Every structure is written in C-alpha cells, then in structure tokens.
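A.B. asks: the sequence and its predicted three-dimensional model are supplied below.
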Amino acid sequence: MALTFVLDPAVTPEVRDGLLDLWTDVSNAGGAVGFVAPVDREVIRPELLKHFTAMSEGRARLLAGFDEEGQVAAAAFLTFNTHRLMTHWVWLYTVMVHPKHQGRGYGRDLLAAAADAARTLDGIEAIRLTCRGGLGLERFYGSCGYKEVGRIPDAIRVAPGDDRDDIFMLLPLT
C-alpha cells in the first residue's frame, strides 16, 4: 500500500507526536538524521521545534507521508535559502522513512514527492541535500537522480574515532 504525501499538513498534536516518534525511531534504527542512537523524544524535540519555527516563519515546508492508518510514516523538510544569490534552490533536510516501512520503495516515493513539491515553488530550480558517508546513502540518492557535487572528508563525527564524510548532492528540477 502506498503512502499519501501531503505538503504542509496541519501540525496537529497527532502529526507533531508522529514526527517525534518517526525521528526517534529512525535515529535509534541507525538512520543518519542528525542524531546517534540511543535517543529519546526529548532529545529530538528541540530540533523539531526549530523546524516548526522555520515553518511558521515561511522558511521551511513540511512534506509528510501518511500510511493507510493515517500515521506519519515518512517526512522531509524543504528549506528555503535566505541568501539573495541562492534563492533558486532549496535544501532537503531530515529525510526519513519509518523503519517498519523501509524496503517498500517509500524512500523513492518520498524523494519523488519532494521533487514534485519543489517544482510547485516559485523560482526553484534544484534541490540540495547532504548525507552522511559510510552508509551508502549517496548511492541511494544517486539512484533517485541526485548527483554528488561535493564531499568534505571526516566532517561528521559519529563517535570518537568514527568520522564520516559530509556528502553534498544536487537534483536539478529543470
């Protein structure tokens, strides 16, 4: 069964809690979404609130994927550039599919929905994202049309002695 993607869903308590649970579960399953396991909802909450603040200020948009039960199963944030020379592309942040839904093509569906959403935004010609090296994420994003455009070796410290590359990827929309 496919997910239903919604750009800018109402942030109800259910959506807020669903995003907290999603982000926590993805992090604890080893997902590269800004945290290293183990984490709990209270560690994630301040970061989610930063995303909500950006949304309320018009600097970011939420794309959420809902499963057949109406639960948040996937999400990503499209964030606008504020620099006047870079307003023609958006960042894609915190790309997540719940572990229980992985392996069904929902990640590809999420990225396709993000590209479709970005195409509806005035003047947006590309999406940029970064991903953590060492997990094969660049191959996944590459298979979805993104091109690696830069890499900073050992920029992400997952743990002492475990540094990963910060990989920059770009998806032209035109």
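C.D. replies: Sure thing, it's come through.

A.B. asks: C-alpha from now on. contacts and neighbour counts both.
C.D. replies: OK.

A.B. asks: which strand in the chain runs the most residues?
C.D. replies: strand 147-159 (DSSP state E).

A.B. asks: got another, please set it beside the one above:
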Amino acid sequence: MALTFELDPAFSPALRDGITALWADVTNAGGAVGFVAPVTPEEIRPDLLKHLAAIEKGRVRLLVGRDEGGAVVATAFLTLNDHRLHQHWLMLYTVMVHPRLQGKGYGRDLMAAAADAARSIEGIEAIRLTCRGGTGNDSFYAACGYKEVGRVPDAIRLAPGDDRDDIIMLLPLGPAAP
C-alpha cells in the first residue's frame, strides 16, 4: 500500500473529522503530538481549529497523507515564519502517522513529502521541528536527515515529576532528489 500526499487539500468536515480522529488515535497510542492520553477527538478539535485559522491567514500549510481508501492516515503542518529574519525556514508541527501504519516506512514517506512541500515554497531553505525527549523520535528524525541543534532540559511537563527535554532539530534543504 502506498500513501498519497496532498499539500493544502480543500478543507471539509470529513477532512476535519479525519484529522481529529487521527490525532486522538496517535495520542492514545503514546504519540507525542501535544496531548497526553487519554484524549477524545472533541478535546483535540479546538487545537485543530487554531491550525485552521492560521491556514486561512496563509501562515500554515497542511500536508495530508491518505491511504488507498482515502482515509486520513498522516499529517504535518508547515508553519511559515512572519519575522523578517526567519523567513528562510519553516517549522514542522503535529507530524503524525496512524499507529496501525507505524514501522512500515510511512513516517519516512511523510517526512520526504514534507521536505518536498517545503522546497516548493519560495525562499524556504530549511525545516525546523521540535520533539519530546524520551520518546525516541529524535532518532527517527535524525535518520530522516535532521540534526539536533538545541535542547531545552525539562521544558515539557507531562505530569508532576514527568518533565521531558524539548529537542530542536533542523533539516537544511538542498535540491529535491531525482
């Protein structure tokens, strides 16, 4: 099975519901995507609406991966910088692949699609992301070409006594691979 990726898909209630369900499934499977399990799609919806408001203002681009049946199974949000000194790079947020598809190479496919999407935006030379320490995600991103460029110890508090590092990673963008 191959995933199809689309940058800036037309937004619909079905897409909204697909993203919120994916976000809940990833969180409830232990994913580090801004929430702590357990969560419901209804708890996630306000955060998605914030992303959508930023999309409408042209500050965020949405990358969606769909399976052969058209279900939303992967996402990434590409956030453009509006500060004049930072406009040559963007932030990648809420990178998700459905738990049933993890470990099959689809995460790498999503990261490659995100890099291609970033390359398609005029003036973008790098992608920056952050990830939660203690998850192993930094190793995954390193395998995708990202380099750790900073770390803020104990910046993420999951619960009292459970603080994690906020790891900052960067991918300089060269030309797209043939």
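C.D. replies: It's in. Being a predicted model, the structure only gives us computed values, none of them experimental.

A.B. asks: TM-score for this pair?
C.D. replies: Laid over one another, the chains give 0.99 as their TM-score (TM-score structural alignment, normalised by the length of the first structure), with 174 aligned residues with a CA RMSD of 0.5 Å.

A.B. asks: thinking again about what came up before, now the longest strand of the first structure: how far from the chain's centre is it?
C.D. replies: Its chain's C-alpha centre and that of strand 147-159 of the first structure lie 17 Å apart, by CA atoms, centre = their mean, to the nearest Å.

A.B. asks: quick one: it to the second structure mean distance?
C.D. replies: Taken against the second structure, strand 147-159 of the first structure registers an average deviation of 0.4 Å after superposition, with mean CA distance after the TM-score superposition for the first structure.

A.B. asks: only the buried residues of that strand, if you could.
C.D. replies: 147-148, 151, 156, 158 (16 or more other CA atoms under 10 Å).

A.B. asks: what's the angle from the helix or strand following that strand to strand 147-159?
C.D. replies: Sequence-wise, the next helix or strand downstream of strand 147-159 of the first structure (DSSP states H and E) is strand 162-172. Taking axes from the mean of the first three to the mean of the last three CA atoms, to 10 degrees, strand 162-172 of the first structure and strand 147-159 form an angle of 150 degrees between their directions.

A.B. asks: mind reading off the mean deviation between strand 162-172 of the first structure and the second structure?
C.D. replies: Mean deviation for strand 162-172 of the first structure: 0.3 Å (mean CA distance after the TM-score superposition for the first structure).

A.B. asks: what about the strands in the second structure?
C.D. replies: 4-7, 60-66, 72-80, 89-97, 126-132, 147-159, 162-172.

A.B. asks: switch these over to CSV; also include distance to residue 119 of the second structure.
C.D. replies: Shown next, in CSV, are the strands of the second structure (distance: least, CA to CA, whole Å):
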stretch, distance to residue 119 of the second structure
strand 4-7, 12
strand 60-66, 13
strand 72-80, 11
strand 89-97, 10
strand 126-132, 9
strand 147-159, 18
strand 162-172, 10
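
A.B. asks: now, of the ones you listed, which is deepest in the fold?
C.D. replies: Highest mean neighbour count among the strands of the second structure (mean count of other CA atoms under 10 Å): strand 72-80, with a mean of 24.

A.B. asks: what angle do that strand and strand 60-66 make?
C.D. replies: 160 degrees.

A.B. asks: got the contact list for strand 72-80 of the second structure?
C.D. replies: Residues from elsewhere that reach strand 72-80 of the second structure (CA atoms under 8 Å, 6 or more residues apart in numbering): 15, 18-19, 22, 59-67, 87, 89-98, 110, 114, 118.

A.B. asks: and stretch 20-34 of the second structure, by the same measure?
C.D. replies: 35-42, 44-45, 48, 72-74, 94-99, 131-132, 135.

A.B. asks: quick one: distance of it to the chain centre.
C.D. replies: 12 Å.

A.B. asks: in it, which residues are buried?
C.D. replies: Buried residues in stretch 20-34 of the second structure, counting neighbours by 16+ other CA under 10 Å, are found at 20-28, 31-34.

A.B. asks: one step back: output the buried residues of strand 147-159 of the first structure as TSV; include the columns distance to residue 2 of the first structure.
C.D. replies: TSV is the format used below for the buried residues of strand 147-159 of the first structure (distance: CA to CA, whole Å):
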residue	distance to residue 2 of the first structure
147	26
148	28
151	33
156	34
158	33
